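Asker: This is the structure alone, sequence omitted:
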């Protein structure tokens, strides 16, 4: 450290520029850092869900779950596979070893699933694979209530709120709980169906065939070509009652002759209420890697423009806001960081009883912390509880070296009568190796923490590397 001390003493402008360089780079890096509650961790867990409405658990297990398990058994890196079969739904969860890249595992599962789609029941939906992602939790959630039909409320919320929130910067997905989409239900009277010698399949095929739009080819007229399409998509519930199922003795048998069609809500799978009033809840998921605080602020700004234009009977309330937890946690750590720096400077002043020496020692704290923001950005970390905790713990360690070196220089000036320039060089030479050894020993402690394996290692890596 002697050569460094000599350079800084003999070339103060050079030393000042180096310090300002790290400070400016760290300052600009600070504004690019994401803010989150915890570090981002990619869990090597993928779930595959397949739906077959109305099927019994036994049928789900034999016709879907066993087929999916047999196909996914050959995916490399699987440590554990769990499955559950319930009424109308099959769920298979795969846990991979930590060395497996979740994105690669997801692609391999998608390829395996594509080979078994034709082997599943015709009434079953295609399997859907989903990675376990901590970012999939909603960062902000609203509940909208109004004294009106839930289907009408669902349509209003989707049109007035959801579609506008989806375009907010950083929003990955907007979804609804407690919503009921409109659905046409055809109720059949089995006695009348039997009287006309028809089956439920006949009704299903008739509704499917007469409620679709198909391309009708092209119409060529001289140099112009027109596209033709069949306009047979039904738009009103009453039109379903007029669908012809079959012809008996020259008379058409319509849906209204064997039953009735009516508009109902889809089968409810979730429910929401606000103060006892049936409601619809809207959740917002952020894009992967997006700044949580920035996304929430963008959504709140957009929502502030939406609320004044809503009908008078609609009431909007926030029921989940992650920014409150994140900001409270980070503000508490920031407060401890500032107080720790101030108390450390007061202790230096108490023992040295010199304002100039205290200021020099205290400056090492903000300079080191601001410069650390550049390293945090370079490693791809965010400002979260782990990185901020590491910075807080390092406040005392950063000022330790400054106190030791400064106190030794101060001793050379006071006891040996050296001029400050020579005292800075000689004082640093005397204890430079010991200070360097102390710093390297701290690196030896914290760097291994940054390379720990397992889920805990992924959680603690940002803490260890930030502290180092």
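Answerer: In hand now; what should we look at? The structure displayed is predicted, hence computed values, not measured ones.
Asker: alpha carbons only for contacts and neighbour counts from here, please
Answerer: Will do.
Asker: So residue 40: helix, strand or coil?
Answerer: Classification of residue 40 using DSSP: H, G, I helix; E, B strand; the rest coil returns coil.
Asker: which residues does it contact?
Answerer: By C-alpha atoms under 8 Å, 6 or more residues apart in numbering, the residues touching residue 40 are 134, 459.
Asker: How much space separates it from residue 389?
Answerer: Per C-alpha to C-alpha, to the nearest Å, residue 40 is found 16 Å from residue 389.
Asker: Check residue 359 too.
Answerer: 24 Å.
Asker: Those two: which has the busier surroundings?
Answerer: When residue 359 is set against residue 389 and neighbours are counted by other C-alpha atoms under 10 Å, the residue ahead is residue 389, at 19 against 13.
Asker: and the closest residue to that one other than its chain neighbours, how many neighbours?
Answerer: Distances taken as C-alpha to C-alpha, 6 or more residues apart in numbering place residue 333 nearest to residue 389, at 6.8 Å, with adjacent residues excluded. Residue 333 sits with 18 neighbouring residues when counted by other C-alpha under 10 Å.
Asker: Name the helix or strand for residue 333, please.
Answerer: helix 322-352 (DSSP states H and E).
Asker: Quick check: what element follows that helix along the chain?
Answerer: helix 355-378.
Asker: what's in contact with that following helix?
Answerer: With C-alpha under 8 Å, 6+ apart, helix 355-378 has contacts from 19, 22-27, 29-30, 32-33, 341, 344-346, 348-349, 352, 382, 391, 395, 398-399, 402-403, 406, 466.
Asker: for comparison:
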């Protein structure tokens, strides 16, 4: 079979050349499209499920939220392990699937099972899926820097968190390839109603009445339409609260025709929500965000899109607010790829010089050197087909394999040259084209089979 393939290739050299050119073009396309990262993604095939139950202790969360979720998810097909953690007001479950299960199919199975858990969980608890990302999805992190020259008064952490949540986060999540943008640091601004028990007793009002009044007075309603003089008017009841004064003026009850308002029994102010962490940059508390890349995306391309979007958002930010990165994986990726690229170029140059010194035959140099970039392009084509990213491990394997390719090329070239020289000595003249082709065929058939099996054994060793 190998001998027949050699004979066919020598008879159809034009077709072989066309096939090589097609592989070159296809390989260049794969080279551009193959995802690039610094290190290979060795994380598990997992799906995260989290649920909030505000104010509850870890034991209550474990018994009523974490346990029902983890038990029901264990029965899914393809699940290898289920790990869960219960914290104050929060439950996190990690479902690890077998590697043969596609990530999207795994998320679909988890979603279908979670839809059946509504009756088993406490009211108000809704389990949600985590981002469609892996352990290496954390590709970019930034913080909001305030330039005191442009904004002398500065901004408090609550205002910066609002800018992050409502300006930056929403626009960055629309970037292709971004699974989630997580906000860190600062305070979630909220209106706080601090009830005075003494005033409640004096006014004869219960805490439940205060809560019901706040819920009932924060609502917009519709009243259909009114037609008059050939025109249609919308009827709306506007009751949304817009600030501290609106909340303080909400009536709770009345005594002898005198309304008792929120301000009479409580103090209303703007405060921060309960938090469990902070972001520290240079010894000062700050507000920032973490960009999580979607599973299977190109890290370099996603980071470039994020940077482009941040440049577009910058002019719309309040005066003095500047987005500054403090973790950017593209720098690490660029340095890693540059190092391996230099190593590959140096290796090709050294191989060429070795041929010049030992063989001193120009055509043999081309025969051995030209297949090197072709084999690299074919490698990228296969990497793209099997979903392997271009990282330090895969590129190092290519660099190691170049030595093996050179060895096979040298054996084949040297054997062809030796057969031609022996034939020239035998006939006492230079060989013609037909004679050279016949010597090449005999020499290639002689070493083709051993080279093929040697390469096959080395490939199996890599696998």
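Answerer: Arrived safely. Quick caveat, the model's predicted, so the values are computed rather than measured.
Asker: what separates the spatially most central residue of the first structure from residue 389 of the first structure, distance-wise?
Answerer: The central residue of the first structure, meaning the one whose C-alpha is nearest the mean C-alpha position (C-alpha atoms, centre = their mean), is residue 135 at 2.0 Å. Between residue 135 of the first structure and residue 389 of the first structure the computed distance is 22 Å (C-alpha to C-alpha).
Asker: just the strands in the stretch 51-200 of the second structure please.
Answerer: 79-87, 90-97, 128-129, 138-146, 178-184, 189-195 (DSSP state E, counting those that start in this stretch).
Asker: so where is the last one in the first structure?
Answerer: Spelled out, it's strand 189-195 of the second structure. Aligned by TM-score structural alignment, strand 189-195 of the second structure falls on residues 182-188 of the first structure.
Asker: Quick check: buried residues in the matching stretch?
Answerer: Under the neighbour-count criterion of 16 or more other C-alpha atoms under 10 Å, stretch 182-188 of the first structure has 182, 186, 188 buried.
Asker: aligned partner of residue 355 of the first structure in the second structure?
Answerer: Match for residue 355 of the first structure (TM-score structural alignment): residue 362.
Asker: do the same with residue 148 of the first structure
Answerer: When the second structure is aligned by TM-score structural alignment, residue 148 of the first structure is paired with residue 155.
Asker: any idea what residue 385 of the first structure aligns with in the second structure?
Answerer: Looking across to the second structure (by TM-score structural alignment), residue 385 of the first structure lines up with residue 392.
Asker: Enumerate every residue touching its match.
Answerer: Under the criterion of C-alpha under 8 Å, 6+ apart, the contact partners of residue 392 of the second structure comprise 38-40, 336-337, 340.
Asker: The nearest residue to residue 107 of the second structure once chain neighbours are set aside: which element?
Answerer: Leaving out its chain neighbours, the residue that sits closest to residue 107 of the second structure by C-alpha to C-alpha, 6+ apart is residue 47, at 6.3 Å. For residue 47 of the second structure, the host element (DSSP H and E) is strand 45-52.
Asker: Give me the buried positions along that strand.
Answerer: Buried residues in strand 45-52 of the second structure, counted by 16+ other C-alpha under 10 Å: 45-52.
Asker: just those residues now: which is nearest residue 119 of the second structure?
Answerer: When the buried residues of strand 45-52 of the second structure are compared for distance to residue 119 of the second structure (C-alpha to C-alpha), residue 51 wins out at 14.8 Å.
Asker: quick revisit: the match of strand 189-195 of the second structure vs the second structure, average offset?
Answerer: Averaged over the aligned pairs, stretch 182-188 of the first structure sits 0.7 Å from the second structure after superposition, using mean C-alpha distance after the TM-score superposition for the first structure.
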